[in-house]
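Undergrad: Prediction below, plus the sequence it came from.
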Amino acid sequence: MDPQEKAKQLYEARRTGVPVPPLTDADPTLGADEGYLIQQELVKLLLADGDRIVGHKVGLTSKPMQQMLGLDSPDFAPVLESTVYADGAEVSVGSFIQPKIEAEIMFVMGERLQGPGVTADDARAAVSGVAASMEIVDSRIVDWKIRLADTIADLASCGAVARSDRLVPLSEVDVQLVEMVFRRNGELVDNGAGRAALGDPLGVVAWLANTLGERGVALEPGQLIMTGALHAAVPMAAGEVYRAEFDRLGPVTVRVVD
């Protein structure tokens, strides 16, 4: 396997908007380890363009998604500065290939956190607060025909992040019990609760700190941590307005334009 060559394929797909066939079609032996090697090379290319890592996303945190891909563990990828939008922002559908949108609980780190041995209580002590957010997932793989290595290599299918600027202290909210209602153009689409993310979003932060710690990477102050979808991702199109209303955290809105 040549991780640099495969990373270049994904890089070009991001640049041109033309998806590529599944990497695992050409090499069915690719697994998670190979996927992360490709992801590392892709990140190098994106950082060389002047982008910057401002956080991390954890995906596949719900049991249905893990079962769909035959997994028993989440995946992860960095969040890049160029992909972060403010609450209420207009997002161009043309910036993506085949986007879907989902509501998530987001933490902002207050202190450095690095595994091994990090617990959910350690994560609670290290974050500065929690906020409402949405992730736009996108795949540079044709028709979302992804296996585990494909999505890992492709930045865990991360497209963009929209975040509320309201940061709520953890003393004011139990993130496991936070309820969320997801609407498109005012109509109810889905709902969910914080416990959909591995049973506890703070457990997701701990898992990420321990997993990155094995690679010598820490969660740094100020970084955003996306903890996984609370419902099934929804295909998005121009002209739609999405609003996720979180108990105690407040709303976050995205307007999709051409």
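TA: Now that the structure is in, tell me what you want to look at.
Undergrad: okay, CA-based contacts and neighbour counts for the rest of this
TA: Will do.
Undergrad: can you pull the contacts of V173?
TA: By Cα atoms under 8 Å, 6 or more residues apart in numbering, the contact set of V173 is R248.
Undergrad: So it versus R124, what's the distance?
TA: V173 sits 12 Å away from R124, going by Cα to Cα, to the nearest Å.
Undergrad: what's the residue closest to the geometric middle of the protein?
TA: For the chain, the residue nearest the mean C-alpha position is K57 (3.7 Å; Cα atoms, centre = their mean).
Undergrad: Included below, for side-by-side comparison, is a second structure:
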Amino acid sequence: MADRTAGEFFDGRAEHRSIAAKFVAARHAGEALGGYPGTPPGSLEEAYAIQALAIELRGGSVGGWKLGRINPPAADRMGANRLAGPIFTDMIFEGDAGGSREMPVIAGGFVAAEAEFLLRIGARTDPSKAAWTLEEARALVDRVAIGIEIASSPLRAINELGPAVTASDFGNNNGLLVGEELPGWRAADLDSIPVAFLLNGAEIGRATTATMLDGPWGAVRFVAELCAKRGLALEPGQWISTGAVTGVHPVAVGDRVEARFGETLSVGCVIVAQGNRD
């Protein structure tokens, strides 16, 4: 099956394009929206149609995909236990040693940060391959790093309105902070590594990936299969932000956040307001 563009693959009806355009404009301006800019999608299929049009309208390359969990009973209703959203290359940043990297958010909208394992794709996938094993998904990865996903949307209530709404606005992603590579990751049991999240120096979350469905490798499998359904390929160099280990932690402009992995690895940043991107 040949690759298809977002516009060719999805329903391009006028309301979908209008919703996508309003989200893209609000993100570009760094401004909040007072409510959902149209009729909220009733399914993930419709949500991904809107998302695909928004990717096209925004422009720029997709440097990765973020994953978010869908809990019951919504998972049963939606027919999926995860959702995905694009991470754009120009919103992916390398962490620095002092944790002073500034990460932009949409002030007045939804703002949160999440400690995540980041898995980098090393080989292009065949978009006609619909089913993947965990072993095949694992073989796609050429690097595992620690990181922080910045979840931010112009819509403050995005997560309260259900997973389809979240998926329609880039999965609620507004950036990715890439930290150090995890030493010995090929042989490591990621589920055994404790992860802590600190806000302004105080620990507010601690967990492992053992609580996360089929874990980071399962997240790669999920996104490979989802992309195949959408007629897309995963590309070398793309990062998969595999899900919030310690939870989705609300933050505010001026906050300092840090994610610690195991006993020695950490990555941090400062939350700042995003201005107009012109």
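TA: Thanks, I have the structure now. From a predicted model like this one, the values you see are computed outputs, not experimental measurements.
Undergrad: give the contact list for A21 of the second structure.
TA: 54, 57.
Undergrad: same thing but 10 Å
TA: By Cα atoms under 10 Å, 6 or more residues apart in numbering, A21 of the second structure lies in contact with 15, 27, 37, 50, 53-58.
Undergrad: outside of the lengthiest helix in the first structure, which residues touch it?
TA: Secondary structure of the first structure per DSSP state H: the longest helix is helix 32-48. Contact partners of helix 32-48 of the first structure, identified using Cα under 10 Å, 6+ apart, comprise 1-11, 23-24, 49, 51-53, 75-78, 80, 147-156.
Undergrad: Return the subset of those lying in strands.
TA: 53, 75-78, 80 (DSSP state E).
Undergrad: Show me what V118 of the first structure aligns to in the second structure.
TA: Here V118 of the first structure is matched to W132 in the second structure, going by TM-score structural alignment.
Undergrad: Is that match in a helix, a strand, or coil?
TA: coil (DSSP: H, G, I helix; E, B strand; the rest coil).
Undergrad: Where do the strands of the second structure begin and end?
TA: Going by DSSP E, the second structure shows strands at 62-69, 82-88, 92-94, 102-105, 110-121, 141-153, 173-181, 195-199, 202-207, 239-241, 249-250, 256-261, 265-273.
Undergrad: who does the first one touch, helix- and strand-wise?
TA: Applying 3 or more Cα pairs under 10 Å, 6 or more residues apart in numbering; DSSP states H and E, one finds that strand 62-69 of the second structure contacts strand 82-88, strand 110-121, strand 141-153, helix 163-168, strand 173-181, helix 215-229, strand 239-241.
Undergrad: and that strand, how far out from the chain's middle?
TA: With Cα atoms, centre = their mean, to the nearest Å as the basis, strand 62-69 of the second structure stands 3 Å off its chain's centre.
Undergrad: That strand versus helix 44-58: what angle between them?
TA: With axes from the mean of the first three to the mean of the last three Cα atoms, to 10 degrees defining the directions, strand 62-69 of the second structure sits at 150 degrees from helix 44-58.
Undergrad: Could you check which residue of the second structure pairs with L224 of the first structure?
TA: In the second structure, L224 of the first structure lands on W239 (TM-score structural alignment).
Undergrad: no no, V178 of the first structure
TA: Using TM-score structural alignment, V178 of the first structure pairs with I193 in the second structure.
Undergrad: what's the first-to-last distance across stretch 237-250 of the first structure?
TA: Stretch 237-250 of the first structure: ends 24 Å apart by Cα to Cα.
Undergrad: I misspoke; the intended subject was stretch 179-193 of the first structure.
TA: OK, stretch 179-193 of the first structure end separation, Cα to Cα: 4 Å.
Undergrad: what do you get for stretch 176-195 of the first structure?
TA: End to end - Cα to Cα - stretch 176-195 of the first structure spans 4 Å.
Undergrad: can you give me the offset of that stretch from its chain's centre?
TA: Per Cα atoms, centre = their mean, the centroid offset for stretch 176-195 of the first structure relative to its chain is 17 Å.
Undergrad: Buried residues, that stretch. List them.
TA: 176, 178-184, 189-195 (16 or more other Cα atoms under 10 Å).
Undergrad: Of all pairs in these, which one spans the longest distance?
TA: The most widely separated members of these are Q176 and R184, with 24.3 Å between them, by Cα to Cα.
Undergrad: Skipping adjacent residues, who's closest to D150 of the first structure in space?
TA: L23 (5.9 Å; Cα to Cα, 6 or more residues apart in numbering).
Undergrad: brain fart, S133 of the first structure
TA: Per Cα to Cα, 6+ apart, closest to S133 of the first structure is R163, 4.4 Å.
Undergrad: Aligned counterpart of that neighbour in the second structure, please.
TA: R163 of the first structure maps onto V178 in the second structure, by TM-score structural alignment.
Undergrad: Enumerate every residue touching G60 of the second structure.
TA: Contacts of G60 of the second structure by Cα under 10 Å, 6+ apart are 88-90.
Undergrad: err, K66 of the second structure, not the other one
TA: For K66 of the second structure, the contacting residues are 83-87, 116, 118, 149-151, 170-173, 175-176, 219, 223, 239-244, by Cα under 10 Å, 6+ apart.
Undergrad: which residue in the first structure lines up with it?
TA: By TM-score structural alignment, K66 of the second structure lines up with K57.
Undergrad: what do you get for R230 of the second structure?
TA: So, by TM-score structural alignment, R230 of the second structure is matched to R215.
Undergrad: Give me the number of neighbouring residues for its match.
TA: Residues near R215 of the first structure, counting by other Cα atoms under 10 Å, number 10.
Undergrad: Distance check, it against Y36 of the first structure.
TA: The separation that R215 of the first structure has from Y36 of the first structure, given Cα to Cα, amounts to 11 Å.
Undergrad: same question, L212 of the first structure
TA: Distance from L212 of the first structure to Y36 of the first structure, by Cα to Cα: 12 Å.
Undergrad: Give the intersection of the neighbour lists for the two.
TA: Common neighbours of L212 of the first structure and Y36 (Cα under 10 Å, 6+ apart) are F76.
Undergrad: neighbour count winner among these two?
TA: Under the neighbour definition other Cα under 10 Å, L212 of the first structure and Y36 were set side by side, and Y36 has more, 23 against 17.
Undergrad: from memory I101 of the first structure sits against V137, does it?
TA: Yes: in this structure I101 of the first structure lies within contact range of V137 using Cα atoms under 10 Å: 6.1 Å.
Undergrad: list residues touching both of those two?
TA: In contact with both I101 of the first structure and V137: 159-161, 233-235, using Cα under 10 Å, 6+ apart.
Undergrad: Now do the contacts for I53 of the first structure.
TA: 43, 46-47, 77-82, 223-224.
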